[in-house]
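Engineer: test case, fold it:
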Amino acid sequence: MWKVVFQFLVLDVLLTASQKTPVFPPAYTVDFQEELHVFGQSFYNKGTWYYDFPNGRARYDHLRGQRDNFCFGQKLSDNDPHAPCSLLFTNHSSMYVYYPEAKTCCDLCGVQKGCTVLKPTWLSNGSYIGDKIIHGSTCHGWTTPGFSFLDTLYATNSNVPCLYTEKSYKGNISHALTFNQASFKTGQPDETIFKIPTYCKDKCPNPWIDDIRN
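Structural biologist: As a prediction, the model looks like this:
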């Protein structure tokens, strides 16, 4: 019996050692299907990630129906709070909340408060948790603890993202992005994607990052 257990342990170690944490391209674009589960209620919508790490830029578009925590509570779209909302990072400085239909925008937080673009190696200290078949692809799972959520990401051998999830340590909140692997495109997105509107000057009235740290 002990011999069998030992063999399984060795196999598990070898399988874990054979996997390498994903290192994502420095710039890419990918579409996703979003799910949010909050205290028994479920919400769905779509969106797109635009990523340009060398220039410290990223844009996360949450399309109509979104209930993103960073977007809510800023009074940028009172008539339609679930309208499309973008989170913009620019030049290693701030993160902005932007409602393009309402043409409203505010500065949510800066680097000093932890609002930065994820590094391509952000999973370097992650733990391997096994594989899943996602939309026909074998995707390797890695998890790492965040400030308020446990973050998990599955990616292919080619470092194409398959699924990102976050689950709160307290309460019944989970969030998932299932990526459209066929839409994954490497290379710097169009410059106009990251343009900050000229009217985006004021600080956001409710800096969400401050709220969760107090």
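Engineer: please count neighbours and contacts with C-alpha atoms only from this point.
Structural biologist: Fine.
Engineer: so what touches the lengthiest helix in the chain?
Structural biologist: As assigned by DSSP state H, the longest helix anywhere in the chain is helix 2-18. Outside helix 2-18, the residues within contact range by Cα atoms under 8 Å, 6 or more residues apart in numbering are Y128.
Engineer: which outside residues touch the next helix or strand after it?
Structural biologist: Past helix 2-18, further along toward the C-terminus, the next helix or strand under DSSP states H and E is strand 27-38. Residues from elsewhere that reach strand 27-38, judged by Cα under 8 Å, 6+ apart: 42-54, 67, 172-181, 183-189.
Engineer: P25 contacts P120, correct?
Structural biologist: Yes. Counting by Cα atoms under 8 Å, P25 does reach P120; the two are 6.6 Å apart.
Engineer: another for comparison:
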Amino acid sequence: MAKSISISILLLLLILFMSSLSLVLSVRSIPTDSDSVSTTKQESPTPTPWPEQFHSILSMSYNGSFEIIDLWYDWPKGRNFNIIQKQLGKLLYDLEWNNGTSFFYTLDSSRECRTIHFDVGILRPNWLEGGNYLGQRNVDGFLCNVWEKVDFLTYYEDVATKRPVHWVFYTGRAAHVMTFEVGAVLEDSKWQAPVYCFNKSGEDKHPEFHSHAAAHSNLITAEETAFASSFSDSLPANF
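Structural biologist: You can find the predicted model right below:
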């Protein structure tokens, strides 16, 4: 009888020991706050370089005015073309070359053209490199990684597709990317400025273009200056 009681006590003690051990192990397996942080912490993503050739349609807004820009980017041939339709206004052409020459012109009966010489060429594909990562935000219905470039521009890239979605200049001028066709190329014949752009008497009559570029030279890199001119931020209001 005594032997049977001793065995029962031993079994009871063994059960209690195993239960205590299981409880200790389960408590130790619960992650702490520091564990959660370390496992979820990620390095800042790298902005995706622009493709060397693409076509994009942009909806632009600034101070209540609106434009549609038909953008053709061609890095291998050193050229960038913005066809700008102002709301109920002029159709403008902004043709830029990597040697710093830009032609702003119309193709209507007014035959307007202004030839501007910048110290920089077009944006390089990795112009956003070195930007300050701001995290993720939802914009235009897309979850985006967001970068800021030298307090000049905030750039939103779709997390899923790595395509640009939106960017905003420091002036408040905003672009919404409506289409983005990688590899699309505009035929060479479309890149020729009209003959009246080569009338020397019409060149550089507007020093406000130069002062605009100079005002930025101490604040931003050459690529951002080119970006500013690329989206007609330097066009005077009467053009």
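Engineer: centre of the chain to the longest helix of the first structure, how far?
Structural biologist: Relative to its chain's centre, helix 2-18 of the first structure lies at 33 Å (Cα atoms, centre = their mean, to the nearest Å).
Engineer: centroid residue for the second structure?
Structural biologist: Y155 (3.5 Å; Cα atoms, centre = their mean).
Engineer: in what helix or strand does that one lie?
Structural biologist: If you go by DSSP H and E, Y155 of the second structure is part of strand 153-158.
Engineer: returning to that earlier point: quick one, what contacts the alignment partner in the first structure of the residue nearest to the centre of the second structure?
Structural biologist: Per TM-score structural alignment, the equivalent position to Y155 of the second structure in the first structure is L153. By Cα under 8 Å, 6+ apart, the contact list for L153 of the first structure reads G141, W142, T143, P161, C162, L163, Y164, T165.
Engineer: from the contact counts, what lies against the helix ranked longest in the second structure?
Structural biologist: The longest helix of the second structure (DSSP H) is helix 2-28. Here helix 2-28 of the second structure touches no other helix or strand, going by 3 or more Cα pairs under 8 Å, 6 or more residues apart in numbering; DSSP states H and E.
Engineer: would you mark the buried spots in it?
Structural biologist: Neighbour-count burial for helix 2-28 of the second structure flags no residue at all (criterion: 16 or more other Cα atoms under 10 Å).
Engineer: distance from it to the middle of the chain?
Structural biologist: The answer for helix 2-28 of the second structure is 64 Å, by Cα atoms, centre = their mean.
Engineer: same deal with stretch 193-202 of the first structure?
Structural biologist: Computed by Cα atoms, centre = their mean, the chain-centroid distance of stretch 193-202 of the first structure equals 21 Å.
Engineer: that older thread, can you get me a residue count around the closest residue to the match of Y155 of the second structure other than its chain neighbours?
Structural biologist: Distances taken as Cα to Cα, 6 or more residues apart in numbering place Y164 nearest to L153 of the first structure, at 4.4 Å, with adjacent residues excluded. Residues lying near Y164 of the first structure (other Cα atoms under 10 Å) number 20.
Engineer: Y164 of the first structure matches what in the second structure?
Structural biologist: Using TM-score structural alignment, Y164 of the first structure lines up with W167 in the second structure.
Engineer: over in the second structure, find the residue span the helix or strand harbouring I133 of the first structure aligns onto.
Structural biologist: Following DSSP H and E, one finds I133 of the first structure within strand 127-134. Across the second structure, the stretch matching strand 127-134 of the first structure (TM-score structural alignment) is residues 132-139.
Engineer: run the chain-centre distance for the matching stretch.
Structural biologist: Taking Cα atoms, centre = their mean, one finds the center of stretch 132-139 of the second structure at 11 Å from the center of the full chain.
Engineer: what's the mean deviation for it versus the first structure?
Structural biologist: Mean deviation of stretch 132-139 of the second structure relative to the first structure after superposition (mean Cα distance after the TM-score superposition for the first structure): 2.0 Å.
Engineer: list the buried residues of that stretch.
Structural biologist: For stretch 132-139 of the second structure, the neighbour count (16+ other Cα under 10 Å) marks Y133, V139 as buried.
Engineer: outside of it, which residues touch it?
Structural biologist: Outside stretch 132-139 of the second structure, the residues that reach it (Cα under 8 Å, 6+ apart) are 44-45, 143-150, 156, 165-166.
Engineer: among the residues you listed, which are located in strands?
Structural biologist: Taking DSSP state E, the ones among the contacts of stretch 132-139 of the second structure that sit in strands are L143, C144, N145, V146, W147, E148, K149, Y156, V165, H166.
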